[in-house]
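In: could you look at this predicted model? Sequence included:
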Amino acid sequence: MWRHGRVRRRAHRALAGLPGTEVAVLPDEMPYAYALPGAGARGRIVVTTALPAGLRPAEHRALFAHERAHLAARHHRFLLVVQLSAHTNPFLRPLRTAVSYTTERWADEEAARVVGDRRTVASAIGRAALVSRGTPIPTLAGFAAPGPVPRRVAALLGPAPVTRSWPSVFSAVGAAAGAAAAGAAVSAMSSANSAVTMVLILHAATPL
């Protein structure tokens, strides 16, 4: 948790002197973007000057919708719960990758809903991944973070999930993460049981 706090404070300090707009543009030759949580309901989208050059206007909208989805759903809290749980008990370490992917897919689907074109979001993710290839990605960056980008793109090129399935599914995942964290604090055995439960939920909830 202390490391998480340090990363967020450092990210906020990097924006000192920039206009207090929702989107903060950092002069940086490395292409990346991320959602930076703030106090209460506030948060900002950080993007470097190098990233927009590789995207079309419609893909810019998809990128911003994706990062807004992270902020609106407070995905950083899901990730923090899993990180703390994994540090508490080794049984929960595999969940870090699963939950990270799940939150990215959640934001992908919300961006597709906002933009109204799943292919545009898929294209934006693919292009951002290509221009970011080989770039050291900051801890908070996620739009084209290393990982199963082809799997995310393939999911977006497929049929949309059933209406309203994403919020209910991911609310369940969030509850499972909290239960897993509580279990880890009680005993190793309860942590193991929580881990198995959460893996099954994530496997069932996350599209291929």
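Out: Perfect, I can see it now. Residues are numbered from 1 along each chain as shown.

In: for the rest of this, base every contact and every neighbour count on C-alpha atoms.
Out: OK.

In: which positions in the helix or strand where residue 107 lies come out as buried?
Out: Here residue 107 is covered by helix 95-115, with elements defined by DSSP states H and E. If you call a residue buried by 16 or more other CA atoms under 10 Å, then helix 95-115 has these buried ones: 95-96, 98-112, 115.

In: from the chain's centroid, how far away is stretch 46-58?
Out: Relative to the centre of its chain, stretch 46-58 is centred 18 Å away, using CA atoms, centre = their mean, to the nearest Å.

In: revised request: answer the last question for stretch 23-37.
Out: Taking the mean C-alpha point of stretch 23-37 and that of its whole chain, the gap between them comes to 15 Å (CA atoms, centre = their mean).

In: also this one, for the comparison:
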Amino acid sequence: RRTKRPDQVGARTPLPRTQPLLNGLTADERRALFAHERAHLAARHHRHLLTVHLAACANPLLRPLRSAVVYTAERWADEDAARAVGDRRVVARAVGKAALLSSGAPAPTLAAVAAGGPVPRRVAALLAPAPAGRHWPPVFTAVGAAVWGAAAGAAVSAMSSANSAVTLFLHLHPA
């Protein structure tokens, strides 16, 4: 059994995988990274992600929704971090560097830069002008009817899937 030295008692040390990440970022980029993570916690994105994950498990037709919600939650946290830090470019650098450092790549490669995945899209969005504040479209417009209809359809589909799962469980449980 190993005991801690007196100078280690109560000391918080980062996990081994996070230390290289934190060392690879400047102070401003670390501030942006922490603001991004605080935004996830404040908005309780974990709840949204769990809900959409369970809905996608219950109804495979909702799987594309899962990736859209994951990307949107990341962009939401990016924008909140940009407002907190006050510099969109710092957040863009932090997102890009964190992706490279966490993937284990020693340096940016052409393949990583050319990839069309979520990180390059997020960085490009952060380097563009800040989006204007938007609200849900009115219901009585073509766009509003489509958006609200899709949202209602997804909710009904998720509830129907949950109802089917519970009914199946109740029928199979006595057996």
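Out: Yep, it's here. As the structure is a prediction and not an experimental result, all values here were calculated from the model.

In: so what number do they get for TM-score?
Out: Aligned and superposed, the two chains score 0.66 in TM-score terms (TM-score structural alignment, normalised by the length of structure 2); 131 aligned residues with a CA RMSD of 2.7 Å.

In: before we move on, back to that, give the aligned range of the next helix or strand after the helix holding residue 107 of structure 1 in structure 2.
Out: Moving toward the C-terminus from helix 95-115 of structure 1, the first helix or strand encountered (DSSP H and E) is helix 118-132. Per TM-score structural alignment, the counterpart of helix 118-132 of structure 1 in structure 2 is residues 88-102.

In: which other residues reach the matching stretch?
Out: Residues outside stretch 88-102 of structure 2 that contact it (CA atoms under 8 Å, 6 or more residues apart in numbering) are 17, 20-21, 24-25, 28-30, 32-33, 78, 81-82, 85, 106-108, 119-120, 122-124, 126-127.

In: now the helix holding residue 107 of structure 1 and helix 118-132, what's the angle there?
Out: 130 degrees (axes from the mean of the first three to the mean of the last three CA atoms, to 10 degrees).

In: tell me the average deviation of helix 95-115 of structure 1 from structure 2 after fitting.
Out: Superposing on structure 2 places helix 95-115 of structure 1 at an average distance of 0.4 Å from its equivalents, by mean CA distance after the TM-score superposition for structure 1.

In: so which elements touch that helix?
Out: Contact analysis of helix 95-115 of structure 1 by 3 or more CA pairs under 8 Å, 6 or more residues apart in numbering; DSSP states H and E lists helix 57-72, helix 75-88, helix 118-132, helix 149-157, helix 188-205 as its packing neighbours.

In: list the buried residues for the last one?
Out: Along helix 188-205 of structure 1, the positions that meet the burial threshold by neighbour count (16+ other CA under 10 Å) are 190-192, 194-195, 198-199, 201-202, 205.

In: helix 95-115 and that helix, what's the angle between them?
Out: Using the same axes, to 10 degrees, helix 188-205 of structure 1 lies at 30 degrees relative to helix 95-115.

In: now helix 188-205 of structure 1: how far from the chain's centre is it?
Out: Here the centre of mass of C-alpha atoms in helix 188-205 of structure 1, compared against the chain's by CA atoms, centre = their mean, lies 20 Å away.

In: what angle do it and helix 75-88 make?
Out: Counting by the same axes, to 10 degrees, helix 188-205 of structure 1 lies at 140 degrees to helix 75-88.

In: can you give the contact residues for helix 188-205 of structure 1?
Out: Judged by CA under 8 Å, 6+ apart, the contacts made with helix 188-205 of structure 1 from elsewhere in the structure are 89, 91-92, 95, 98-99, 102, 169-170, 173, 176-177, 179-185.

In: and those residues, which of them are in strands?
Out: Under the assignment DSSP state E, the contacts of helix 188-205 of structure 1 contribute nothing to strands.

In: quick one: buried ones out of the residues you listed?
Out: Burial by neighbour count, judged by 16+ other CA under 10 Å, picks out 89, 91-92, 95, 98-99, 102, 169-170, 173, 176-177, 179-184 from the contacts of helix 188-205 of structure 1.

In: show me what residue 75 of structure 2 aligns to in structure 1.
Out: Checking TM-score structural alignment: residue 75 of structure 2 goes with residue 105.

In: separation between its match and residue 177 of structure 1?
Out: For residue 105 of structure 1, the distance to residue 177 of structure 1 (CA to CA, to the nearest Å) stands at 17 Å.

In: do the same with residue 156 of structure 1
Out: Computed as CA to CA, the residue 156 of structure 1 to residue 177 of structure 1 distance reads 25 Å.

In: lovely, talk soon.
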